[in-house]
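Asks: just need the structure, nothing else, for what follows:
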Amino acid sequence: MSRSPSDRTRLIRSATRKPTEGRRPVNPPIERASTLLNPSASTLRDPSLGPVYGIDGMTVQHELRALIAEMEGAIDAWLTPTGLAAVTIPLLALTRPGDTVVATDAAYGPSRRFLDRHMAARGVTTRYHPADATTDQIIGAMDGAKLLLIESPASLTFEMIDVPAVAAAAREKGVLTVMDNTWAAGLAFRPLAHGVDVSVQAISKYAAGHSDLLMGAVAVSDARIGKAIFNTIEDMGWHTAPDEAWLALRGLRTLPLRMNEHARSALQVAAWLQDRPEVARVLYPPLPGSVGHDLWARDYAGAAGLMGVVFNGGSEADAEALLDALTLFGLGYSWGGFESLATHETSQMTLRRHAPALKGPLIRLHIGLEDPADLMADLDQALTGWRSRSYPA
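Replies: Coordinates of the predicted model:
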């Protein structure tokens, strides 16, 4: 009886395909080239022979694009120099002066900056809905808009959106949808299969998996939308180098195994933190009782290791002291690599028009591939110091 291959198999099988002739390496070679030589003058612009110029991408870029498209269920996918570029390219490609974009008030900070600074200066207005808006409120906010930018879970506070319902309503209203799906990495959730027009993600994070490259990806299921995105990439010259593409391709092969481990460890840490008296709330959709858990359980096949932790009182100085006390968590931005990270995010709430009421500082944790028991022991010793500062005897 035949069966469809699992994600684990699909992301590896192209590496083990039999060569058509001779032998070949498992991984494609890195071809560093700007100029590509031709057999004759008549073939200089013949696309049937492959890339005309190095900017078009060589073997490794094309294989990575094909693998991302397969993972996303897309007809095509493109690589971008950063995850932020993966968000901004569709915004540029699909809107014009006079248009309105709708986005969550919890939008990723650099995406929000691009909307408020670059897009606003070019006549595109952004309307922000509250991060905790109901599905009906989000649908109502789309009236007269050209594009809806979706983040689910939302940045920092991890609110969930009913993506299938919102995407269906957007299609009825003639509103295009773009979803930043970095948290799910194109694996735990597939936006295109739920009616979204464009799925974007930061390949820098889970797909690469080793905190050593910058890259994004844009995937589509509609050729017309894809053409607009391709034209924008071509016109702006936003392309990627073969070395980074090779690293991303290598990371993508093991993505399902790594994400499962991130999610397993993160759920343990989240449940442990939720029972701590120092913690007011853990913002992690896979955790029962957390924000958006029901939607996550209904629509998602997995999870990231990224969460928010709202403390029960305490000052900003206490939060910084807590981070300084950690020994296994690196203090740095981004996430999705093998290592655990911690950042202090309360100040970013000031960017929001509908800032949430928090009982104390907001810390963002990325749970890496270390032993979760060791991570909890590290958090425990740091929290001991928190108690002595915040709740003196």
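
Asks: CA atoms for contacts and neighbours, from now on please.
Replies: Fine.

Asks: buried ones in the helix or strand hosting A377?
Replies: Following DSSP states H and E, one finds A377 within helix 372-390. For helix 372-390, burial by neighbour count (16 or more other CA atoms under 10 Å) applies to 372, 375-376, 378-380, 382-383, 386, 389.

Asks: just stretch 174-187 next, same as before
Replies: 175-187.

Asks: before we move on, back to that, need the buried residues of helix 372-390 in CSV with distance to R10, can you?
Replies: Shown next, in CSV, are the buried residues of helix 372-390 (distance: CA to CA, whole Å):
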residue, distance to R10
P372, 29
L375, 32
M376, 34
D378, 37
L379, 37
D380, 40
A382, 42
L383, 42
W386, 46
R389, 51
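
Asks: could you also give me the structure for this next sequence, so I can compare it with the first?
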Amino acid sequence: MKDDTKLAAAGRPHHRPAHPVNPPVERASTYLFPTYDDYLEGAKSITYGRLGTPTHRALEEAVTALEGGFETRLAPSGLQACNAAILAFVATGDHILMTDAAYDPTRKFCEKFLKRFGVETTFYDPLASKEEVAALMRPNTKVVFAESPGSLTFEVQDLPMLAEAAHAGGAKLVADNTWSGGYYCKPIELGADVSIQAGTKYLAGHADCLIGTITSADEQTAKKIYYALLQLGSNVSADDAYLTLRGMRTLSTRLSRHQESTEELIKFFKKRDEIDRILHPALKSCPGHAIWKRDFSGASGLFGVVMKPAPLPALKAFFNALKLFGMGFSWGGFESLCLHVRPEQYRTATEWREEGHVLRIHAGLEDIDDLKADLERAFAAMHAALK
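Replies: Model (predicted):
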């Protein structure tokens, strides 16, 4: 079954003769068992609201089908999905090998929070070779963490190589798959043990809920993920699970539009004298482009541009003139976004040498001509501020 059909069919209720197309929102804390035998058998089914309702199960089923894994569990945010997936495999005295291009809050969780409990983290170049990764592995390395493309700078990582290196050292490969929406890349097929998404982004797709997904490749891994989430007391509202599943029904259609608009915006930026470099995996100039061509079936709507050096007042004028591109955190919704980011603040294993301001851009679903006009207006304001 192809992904578009999975997105339309997965997680739909078929347990009664007449049923709704989408599972309804089932909100509950307490579930009642009709008999004592049912109570004893409860662990095999729905038992308690925090452990999931049929609404949650429907979403988990759909994400598992999309990711091609054994089982999916939900977390209340993408960040907790990352953190719980790491916690599932480490203890005092263990070591984590993490890409230097990881999402900064995940970095902080490892290098500051987990450090308090005797867990050490080493950051590696996202473009490191097999030999370089192997040299960083230790006998106590339990997790190799990848994010492909990298946060803010969009380097594409070689997941099959990382999986081989991790497994050779007895570690798990945990991959953040948010950028692809689980549609354009399949980390588990490429050897990852765990594939994570901030479902807040493309899965939900409408900028109105927070959720994370953790998909395991096998039963043993899934049990450890479930235990970690259980001990953390993680809970996702049934409403957010419903919104995410509903969003998934249109995932491929939305991603196609995001990709088309991104291609047009890249053409636009290539013609602008203010832009020095474009950061997008589909471009030959992007680090890891050949890996992207091998492992991805498409590109989403998030990318970066490096501006030629300009004073801060000019940058402020640029942002203040934008009307359609919003200035805000997160991405993956229907709205276009533009944010000033600073990769140099978050690197330790590599060095960011670009002198110009870096803009992280998400191409939304607005008309592309209107988006270009919005950027034209912003660049005009930028030049006016330089006079």
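
Asks: returning to that earlier point: contacts for the helix holding A377 of the first structure?
Replies: Helix 372-390 of the first structure has contacts (CA atoms under 8 Å, 6 or more residues apart in numbering) with 265-266, 268-269, 272, 278, 313-315, 318, 321-323, 325-329.

Asks: make JSON lines from the buried residues of stretch 174-187 of the first structure and add secondary structure and distance to A355 of the first structure to it.
Replies: Converted to JSON lines, these look like this (DSSP: H, G, I helix; E, B strand; the rest coil; distance: CA to CA, whole Å):
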{"residue": "V175", "secondary structure": "coil", "distance to A355 of the first structure": "26"}
{"residue": "L176", "secondary structure": "strand", "distance to A355 of the first structure": "27"}
{"residue": "T177", "secondary structure": "strand", "distance to A355 of the first structure": "24"}
{"residue": "V178", "secondary structure": "strand", "distance to A355 of the first structure": "24"}
{"residue": "M179", "secondary structure": "strand", "distance to A355 of the first structure": "22"}
{"residue": "D180", "secondary structure": "strand", "distance to A355 of the first structure": "21"}
{"residue": "N181", "secondary structure": "coil", "distance to A355 of the first structure": "23"}
{"residue": "T182", "secondary structure": "coil", "distance to A355 of the first structure": "23"}
{"residue": "W183", "secondary structure": "coil", "distance to A355 of the first structure": "22"}
{"residue": "A184", "secondary structure": "coil", "distance to A355 of the first structure": "25"}
{"residue": "A185", "secondary structure": "coil", "distance to A355 of the first structure": "27"}
{"residue": "G186", "secondary structure": "coil", "distance to A355 of the first structure": "29"}
{"residue": "L187", "secondary structure": "coil", "distance to A355 of the first structure": "30"}
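
Asks: so what's L136 of the second structure up against?
Replies: 97, 122, 124.

Asks: aligned to it, what sits in the first structure?
Replies: Per TM-score structural alignment, the equivalent position to L136 of the second structure in the first structure is A141.

Asks: kindly report the same for F154 of the second structure.
Replies: Taking TM-score structural alignment, F154 of the second structure has F158 as its aligned residue in the first structure.

Asks: where does stretch 291-298 of the first structure end up in the second structure?
Replies: Stretch 291-298 of the first structure maps onto residues 287-294 of the second structure, going by TM-score structural alignment.
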